[in-house]
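S.K.: predicted model, plus sequence, below.
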Amino acid sequence: MLRCQQRERSTAAPRSPGDIVATDSGELHDVCIVGAGPAGLNAALILGRCRRDVVVIDSGKPRNGASRALHGFLSRDGTPPLELRALGRAELEPYPSVQLRQNTAVVAARRGENRFDLTLADGSTVAARILLLATGRIDLVPEKPGFREYYGLGVFHCPYCDGWEHRDETLVAYSSGETGHDLALDLRVWSRDVVLCTDGPSGLTPAQLRKLALNGVRVIEAPVVGARGGTGGVIASIVFEGHPELSCGAIFFSSDCLQKSPLAEELGCDLDDTGSVRCTGHAATQVPGLYVAGNVRGGVHLAIVAAAEGAEAGMAINNALHEADLK
């Protein structure tokens, strides 16, 4: 597969951030980054330090926007996600070759010869030699009363992000089948009081039921009516049909997390069976000039990992541009 780093070298003179090539559609930037979470901002930081001409497109709607704090991020543990993004934007200000376009989104993208042409929701256009997608995912919150209302306030999808804050409380795993079995056992790291609520027939095998029982996990198959809040605006209980209400400290659900943007697929990227964009190495895709970082990819979806992938992508992109511009 052709990778951007293997592009044929150009005979053009090396460019500086201020030496923008004029095109029929306006300025041709070195890089356009779509997405301004930890992945996109860290990539922009690396590229700004490499004196690359970068445009960052920020929709202002992050995946973790409902969360009160992000965790597992060294030196930033407990920081509200929107505050981290603000800090990241502020750290880009010393780099004049990096510009941010906030509160807009890319609605269309076309790959041309050694360039990408993007149309934004505000009607403007951006052209760049290389495109980095750091657009993230969307978590599908269960369509039950109270789940969306208390998402981030007792209803969560990631125990690594929020399990510690609810350690030793009654934890509900809302799922069924093998996924529910695995989620419930994972929650035993944070509490010995775990209840698997399957919202109907569990779909569990006898062996799975035995393992759950041996590890102290109760199983409730009654239909779930919804979640109920308590004092302080946080979750208090999960409500069933035909079964007593269960007081709990937190509800963790497992569901699909979809690509937030269709751009990767529309531009020809390969997706694996989990819906993640396949990389050929160092954030490059099989589409020449197109890179991905953060939750768009598979693997561990933590903010610190997304930031690291952004740095990886930034270095790979700078190397590709440098190779292309060398005589």
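M.R.: Arrived safely, thanks for sending.
S.K.: all contacts plus neighbour counts: C-alpha atoms, from now on.
M.R.: Fine.
S.K.: count of residues packed around Ala121?
M.R.: 14 (other CA atoms under 10 Å).
S.K.: er, Ala184 actually
M.R.: Every residue meeting other CA under 10 Å relative to Ala184 is counted, giving 28.
S.K.: that one: what's it in contact with?
M.R.: Each residue near Ala184 by CA atoms under 8 Å, 6 or more residues apart in numbering is listed here: 172-173, 194-196, 212, 217.
S.K.: quick check: which element contains it?
M.R.: Using DSSP states H and E, Ala184 sits in helix 177-187.
S.K.: for that helix, which positions count as buried?
M.R.: 180-185, 187 (16 or more other CA atoms under 10 Å).
S.K.: which helices and strands sit right next to whatever helix or strand comes next after that helix?
M.R.: Downstream of helix 177-187, the first helix or strand assigned by DSSP H and E is strand 194-197. Identification of packing neighbours for strand 194-197 by 3 or more CA pairs under 8 Å, 6 or more residues apart in numbering; DSSP states H and E yields strand 171-174, helix 177-187, strand 218-220.
S.K.: what's the closest of those to Leu267?
M.R.: Nearest of those to Leu267, taken as CA to CA: helix 177-187 at 31.8 Å.
S.K.: what about the closest one, distance to the chain center?
M.R.: 22 Å (CA atoms, centre = their mean, to the nearest Å).
S.K.: likewise for stretch 127-143?
M.R.: 7 Å.
S.K.: quick check: end-to-end length of that stretch?
M.R.: 40 Å (CA to CA, to the nearest Å).
S.K.: do the same with stretch 255-266
M.R.: 24 Å.
S.K.: next, the one to line up against it:
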Amino acid sequence: MTDGGKYDVVVIGGGPAGLSGALWLARYRRTVRVFDAEDPRNAATWAVHGYPGLPEISPQELRETLRMQAKDAGAEYEAAVVLSVEGREDDFRVTLEDGRVFGARRLLLATGLKDIVPEIPGLEQFYGTSIWHCPDCDGPSVRDCKVGVIGWGRQIAAYCMYMLTFTEKITVLTHGHPPDMEQKARDALQRWNIPVREDVIDCLEGEGGRLRRAVFHDGGTEDFDAMFFHIASGPGASFAADIGCDADEDGILEIDKDHLTTVPGVYAAGDIVPGSRLAIRAAAEGVRAAVGIHKSLIGEDRRLR
């Protein structure tokens, strides 16, 4: 039963990947409907950086622009939470939280990732203006600044090596957690004079959205111009796993050159597939997935062997 109607493609996720895919699917005269929970990973960030032709555009403005383009091309959009996905190629069923069911011949998953944000008093006050999670996006904003990197996992040293692109004034802040580092990682931090401070952070202070200092549980303080955090992230939704798509231990999906997952008829784009976590890359991949989907829907009577 598909009381909501049946489409060539249902897109789950309304970020750059999902909306760019919907735009191009509509251009290919495919019937397409986008469902978006409207809870983007980069909502706190004040701007999307490095997007050619759109200098310093806000995440909300970028999404609104892409949404308008997709709708003008003929795609349908709805702010809605998808509850479940089931079925097979040419006969998928997408059930919404309100109980409505929509059919689709193909699915495009663009549900993104979600970050674990450290629970430190004051962090939310600066998140998106002087505290970030993505060095690619916001690293250029902290050139030669003093930066704290919150994290304690095995990848935190590698994260700091990457941050050296932008500044050598880095301190690892484990927030009371023992650092999980191999000797090779410790040696790298020592070689670049990156200290590891294990004190518990009581709060972060600043004004006007600008971080100024960390206050530690022992009463000490340390000044910082900015911070990044790298705790963990995971898929923003479980639909890919529910329907049987293969993924690595972090939930990143296996795809082919057309962005087809290991499940026939299910495509994916954006942060849930391998690669950098950039808005411009997500948009490009949404287009690549749309091309792959369109080609898969071309009838056999139009294929010349």
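M.R.: Arrived safely, thanks for sending. If you're wondering where the values come from, they're calculated on a predicted model, not measured in any experiment.
S.K.: what's the TM-score here?
M.R.: With the length set by TM-score structural alignment, normalised by the length of structure 2, the two chains reach a TM-score of 0.92; 302 aligned residues with a CA RMSD of 2.0 Å.
S.K.: aligned partner of Ile33 of structure 1 in structure 2?
M.R.: Superposed on structure 2 with TM-score structural alignment, Ile33 of structure 1 falls opposite Val11.
S.K.: contact partners for that match?
M.R.: 18, 22, 32-35, 107-110.
S.K.: mapping onto structure 1, list which of those remain contacts.
M.R.: When you map these onto structure 1 and apply both residues aligned by TM-score structural alignment, their matches' CA atoms under 8 Å, the shared contacts are 18, 22, 32-35, 107-110.
S.K.: what's the most distant pair in those residues?
M.R.: Val32 and Ala110 (13.9 Å).
S.K.: looking at these two, which is more packed in?
M.R.: Remark: of Val32 of structure 2 and Ala110, Ala110 carries more neighbours, 29 against 26, as counted by other CA under 10 Å.
S.K.: mind listing the helices for the stretch 151-300 of structure 2?
M.R.: 156-163, 183-191, 239-243, 279-297 (DSSP state H, counting those that start in this stretch).
S.K.: contacting residues around the third one?
M.R.: Contacts of helix 239-243 of structure 2 from elsewhere in the structure, counted by CA under 8 Å, 6+ apart, are 84-87, 109, 247, 253, 263.
S.K.: and stretch 73-89 of structure 2, end to end?
M.R.: Stretch 73-89 of structure 2 end-to-end distance (CA to CA) = 25 Å.
S.K.: how far does that stretch sit from the chain's center?
M.R.: That offset, for stretch 73-89 of structure 2, works out to 19 Å (CA atoms, centre = their mean).
S.K.: stretch 110-126 of structure 2 now?
M.R.: Worked out by CA atoms, centre = their mean, stretch 110-126 of structure 2 lies 12 Å from the chain centre.
S.K.: same thing with stretch 53-70 of structure 1?
M.R.: The answer for stretch 53-70 of structure 1 is 9 Å, by CA atoms, centre = their mean.
S.K.: whereabouts in structure 2 does it align?
M.R.: Counting by TM-score structural alignment, stretch 53-70 of structure 1 corresponds to residues 31-48.
S.K.: what about the alignment partner in structure 2 of Gly232 of structure 1, how many neighbours?
M.R.: Alignment note: Gly232 of structure 1 maps to Gly208 in structure 2; criterion TM-score structural alignment. Applying other CA under 10 Å, we find 8 other residues in the vicinity of Gly208 of structure 2.
S.K.: against Val141 of structure 1, how distant is the residue lying closest to His243 of structure 1 once chain neighbours are set aside?
M.R.: Take His243 of structure 1 and drop its neighbours on the chain: the residue closest to it by CA to CA, 6 or more residues apart in numbering is Ala222, 6.4 Å away. Look at Ala222 of structure 1 and Val141 of structure 1: by CA to CA, they are 19 Å apart.
S.K.: kindly report the same for Ser75 of structure 1.
M.R.: Distance of Ser75 of structure 1 to Val141 of structure 1, given as CA to CA: 29 Å.
S.K.: ok, these two, which is more surrounded?
M.R.: Val141 (17 against 8).
S.K.: rewinding a little: which of the contacts of helix 239-243 of structure 2 count as buried?
M.R.: Using 16+ other CA under 10 Å as the burial test, the contacts of helix 239-243 of structure 2 include 84-85, 109, 247, 253, 263 as buried.
S.K.: could you dump the residues you listed to CSV with distance to Gly4 of structure 2?
M.R.: What follows is those, written out as CSV (distance: CA to CA, whole Å):
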residue, distance to Gly4 of structure 2
Ser84, 14
Val85, 14
Leu109, 19
Ala247, 30
Leu253, 28
Val263, 24
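S.K.: among these, which lie within strands?
M.R.: The strands, defined by DSSP state E, take in 84-85, 109 from these.
S.K.: just to revisit the earlier point, and the contacts of helix 239-243 of structure 2, which is closest to Thr45 of structure 2?
M.R.: The closest of the contacts of helix 239-243 of structure 2, once distances to Thr45 of structure 2 are taken by CA to CA, is Leu109, at 23.1 Å.
S.K.: in structure 1, what residue corresponds to the closest one?
M.R.: Using TM-score structural alignment, Leu109 of structure 2 sits opposite Leu133 in structure 1.
S.K.: would you mind measuring from its match to Leu302 of structure 1?
M.R.: 17 Å.
S.K.: ok, now Glu309 of structure 1?
M.R.: 11 Å.
S.K.: who has more neighbours, the two?
M.R.: Taking other CA under 10 Å, Glu309 of structure 1 and Leu302 do not tie; Glu309 has more neighbours (25 against 18).
S.K.: trace that one over to structure 2, please.
M.R.: Match for Glu309 of structure 1 (TM-score structural alignment): Glu285.
S.K.: neighbours of the closest residue to that match other than its chain neighbours, how many?
M.R.: Counting by CA to CA, 6+ apart, Glu285 of structure 2 lies nearest to Ala269, which is 5.5 Å off, once chain neighbours are set aside. By the measure other CA under 10 Å, the count of residues near Ala269 of structure 2 is 33.
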